[in-house]
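In: Got a predicted structure here, sequence first:
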Amino acid sequence: MNLALFDLDNTLLSGDSDFEWAQFLISKGVVDREIQEAKNIEFYEHYKAGTLDIYEFLNFQLSPLTRHSRAELDAWHREYMARHIRPIIGAPARALVKQHLDNGDLCAIVTATNSFVTGPIARELGIPHLIGTIPAVDLANGAFSGAPRGTPSFQAGKIERVEAWLESLGLWWDSFDDSFFYSDSHNDLPLMRKVKTPVAVDPDDKLHQYGTEQGWKVISLR
């Protein structure tokens, strides 16, 4: 059996699910366009530079979830999937996932984006496991608190979260004949170095240079 791990944003998606969620909320008048877009640009520049403070970003990212009921958020998410996500899932990405599923590989999305946003996307792709940043909830009413719970699945945190998931299944890295991780970002280098077969997907400049030097496979899903 093989292990196949997939980054989501700008890897399986031809875009960023968190950015698209923000744009959707702007279109609904839920958040202020000027403030949201300015902060998104600022955080994205830090992300590209590898200097993102993930907790500061998550506080900003998760705060809109706290002001609305789960029923309302779920209804919005269905609209968001139709308008913003399905159009950026390309046939090559679906084919890659299907190839691994048909092979009987254990498949998971590993993403820093929160699991409220990404859970339905994983189901749309037919990927049975999701390792995403977990938004904390108020156990009394199920509402989101605006904070993350546990370790965010970002940079080296992705290794910690994947290993905890594997252990929960009674598995470990050497349980697999081969292990793959597909990603576009140099922020994912820690996990890419951990698997046997790292694959750079439409990579950023830093990942492209590093992957080329290491002889990694480079593909496009666009």
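Out: Received the coordinates, thanks.

In: From now on I want contacts and neighbour counts done on CA atoms only, so please keep to that.
Out: Fine.

In: Okay, strands next: where are they in the protein?
Out: 3-6, 106-114, 129-137, 144-149, 179-183, 197-201, 217-219 (DSSP state E).

In: To residue 155, which of these lies closest?
Out: Closest to residue 155 of the strands of the chain, according to C-alpha to C-alpha: strand 106-114, at 8.4 Å.

In: quick check: angle from that closest one to strand 179-183?
Out: Interaxial angle, strand 106-114 versus strand 179-183 (axes from the mean of the first three to the mean of the last three C-alpha atoms, to 10 degrees): 30 degrees.

In: Which neighbouring elements make contact with strand 106-114?
Out: On a contact count with 3 or more C-alpha pairs under 8 Å, 6 or more residues apart in numbering; DSSP states H and E, strand 106-114 meets strand 3-6, strand 129-137, helix 157-168.

In: nearest to residue 186, of the ones you listed?
Out: Ranking those by proximity to residue 186 (C-alpha to C-alpha) places helix 157-168 first, at 13.0 Å.

In: Show me what the longest helix along the chain is in contact with.
Out: Assignment by DSSP state H gives helix 33-49 as the longest helix of the chain. By C-alpha atoms under 8 Å, 6 or more residues apart in numbering, the list of residues contacting helix 33-49 from outside reads 19, 22, 26, 52, 57, 187.

In: With adjacent residues omitted, what lies nearest to the first one?
Out: The shortest distance from residue 19 to any non-neighbouring residue, by C-alpha to C-alpha, 6 or more residues apart in numbering, is to residue 40 (7.4 Å).

In: Count the residues that sit near that neighbour.
Out: 17 (other C-alpha atoms under 10 Å).

In: Now do it against residue 11, distance only.
Out: Per C-alpha to C-alpha, to the nearest Å, residue 40 is found 19 Å from residue 11.

In: next, the one to line up against it:
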Amino acid sequence: MNPPPRHQPGRPSARQDLRRRSTLAGEAAASAAEVESALDIAADPTAAAFFDVDNTVMQGASIFHLARGLHRRNFFTTRDILGAAYKQMYFRVVGVEDPEHVAEARNSALSFIAGHTVQELEELGEEIFDEMMAHRIWPGTRALAQLHLDQGQRVWLVTAAPIEIANIIARRLGLTGAMGTVSEHVDGVYTGQLVGEMLHGPAKSEAVKALAIREQLDLSRCSAYSDSFNDLPMLTMVGDPCAINPDSRLRAHAKEQGWRIRDYRTGRKAARFGLGVAAVAGAVSGAVAAGLAVKGRRQG
């Protein structure tokens, strides 16, 4: 058996590199978190609510619905998306931490729309929201977000989906704004690189932290909503965490901590989401979330 690779002095470890990239992703997401309604003066300016999107605000993975819409428009091939999903699942299951391997997997996964324009993705995103996302919004979660708005608090989405799509969802729901995965682009054209990491797990908490500093929020007065145990870093940094349609690990943790729990699924749907989404959509949408944010080929 070959010995595990040793960490080289002076070279950041995989954990340190992930922390650095997560911080960069969070700061980039926070700086991009603006829509027109964000310019309004909130009646309660130090309190806000942060909502995860997939299975929290919307049934299923937003990036999966987006991918279906783009695929129908010949934006990329079935082979492209399956290849990225395989690489994402492999590294999640095997847990490889070699920075070079992780970087290679990330760069492979982020490979769908380099060369396409930001305007192109935004225009298609508007169409796809109407076709595949609008009817999948959970009414119960939408009502919770409206309660915060009615109390004069601002409401942001926090999602691994590309920021362009996150902004569309926030705008259509009348929310303050959104924080999502930020893709590098030059002169409005995607370069094929992310700014930091995907906005996932620790990166979400970094985004909330950066936004709280910018907007002078009191996190002890803020709320956060998610379905996933992976969002624990975000949930634990606010004074009012709530589990929405939770996976089994988050449900157990929320019960132990005395957090609010809301489940808008039927029993049958809950079982299907708990198993299927964690095993499949987590890997597939994770790969696509990154991939849609950055490498591809021009049509024609």
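Out: Received, thanks. Treat the numbers as computed from the prediction; the structure is a model and nothing was measured.

In: Just the TM-score for the two chains, thanks.
Out: Put the two chains on top of each other and the TM-score (TM-score structural alignment, normalised by the length of structure 1) is 0.84; 217 aligned residues with a C-alpha RMSD of 2.8 Å.

In: still on that earlier bit, buried sites along the longest helix of structure 1?
Out: For helix 33-49 of structure 1, a neighbour-count test (16 or more other C-alpha atoms under 10 Å) marks 36, 37, 40, 43, 47 as buried.

In: Likewise for stretch 20-37 of structure 1?
Out: Across stretch 20-37 of structure 1, burial judged by 16+ other C-alpha under 10 Å covers 20, 21, 22, 23, 24, 25, 26, 31, 36, 37.

In: Just give the closest residue to the residue most central in space within structure 2, not the sequence neighbours.
Out: Centroid-nearest residue in structure 2: residue 160, 1.7 Å away (criterion: C-alpha atoms, centre = their mean). With C-alpha to C-alpha, 6+ apart as the criterion, residue 160 of structure 2 has its nearest non-adjacent residue at 4.5 Å, and that residue is residue 199.

In: Return the residue of structure 1 aligned against the one you found.
Out: Aligned counterpart of residue 199 of structure 2 in structure 1: residue 153 (TM-score structural alignment).

In: can you pull the contacts of its match?
Out: Contact analysis of residue 153 of structure 1 by C-alpha under 8 Å, 6+ apart lists 110, 111, 112, 131, 132, 133, 159, 160, 161.

In: which one of those is nearest residue 174 of structure 1?
Out: Set against residue 174 of structure 1, the nearest of the contacts of residue 153 of structure 1 by C-alpha to C-alpha is residue 159 (14.5 Å).

In: and the equivalent of residue 231 of structure 2 over in structure 1, how many neighbours?
Out: Mapped onto structure 1 by TM-score structural alignment, residue 231 of structure 2 lines up with residue 188. For residue 188 of structure 1, the neighbour count with other C-alpha under 10 Å is 23.

In: how about the strands of structure 1 in JSON lines, adding distance to residue 211 of structure 1?
Out: Shown next, in JSON lines, are those (distance: least, C-alpha to C-alpha, whole Å):
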{"stretch": "strand 3-6", "distance to residue 211 of structure 1": "16"}
{"stretch": "strand 106-114", "distance to residue 211 of structure 1": "19"}
{"stretch": "strand 129-137", "distance to residue 211 of structure 1": "24"}
{"stretch": "strand 144-149", "distance to residue 211 of structure 1": "31"}
{"stretch": "strand 179-183", "distance to residue 211 of structure 1": "11"}
{"stretch": "strand 197-201", "distance to residue 211 of structure 1": "7"}
{"stretch": "strand 217-219", "distance to residue 211 of structure 1": "7"}
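
In: now for these, which one comes closest to residue 210 of structure 1?
Out: Of all those, it is strand 197-201 that lies closest to residue 210 of structure 1, at 9.7 Å by C-alpha to C-alpha.

In: Next, the mean deviation of the closest one compared to structure 2.
Out: After superposition onto structure 2, strand 197-201 of structure 1 sits on average 0.8 Å from its aligned residues (mean C-alpha distance after the TM-score superposition for structure 1).

In: in structure 2, what residues pair with that strand?
Out: Counting by TM-score structural alignment, strand 197-201 of structure 1 falls onto residues 240-244 of structure 2.

In: Identify the residues contacting that stretch?
Out: Stretch 240-244 of structure 2 is contacted from outside by 55-56, 141, 220-228, 235, 250-251, 254, 259-264, using C-alpha under 8 Å, 6+ apart.

In: again, only using 7 Å
Out: 56, 222-227, 235, 251, 254, 259-263 (C-alpha atoms under 7 Å, 6 or more residues apart in numbering).

In: between those residues, which has the most around it?
Out: Neighbour counts for these (other C-alpha under 10 Å) peak at residue 225, which has 30 neighbours.

In: In structure 1, what sits opposite residue 177 of structure 2 in the alignment?
Out: Counting by TM-score structural alignment, residue 177 of structure 2 corresponds to residue 129 in structure 1.

In: on that earlier part again, distance to residue 170 of structure 1 added to the buried residues of helix 33-49 of structure 1, as TSV?
Out: Below are those laid out as TSV (distance: C-alpha to C-alpha, whole Å):
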residue	distance to residue 170 of structure 1
36	42
37	43
40	39
43	37
47	34
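
In: quick one: what's aligned to residue 16 of structure 1 in structure 2?
Out: The alignment partner of residue 16 of structure 1 in structure 2, by TM-score structural alignment, is residue 61.
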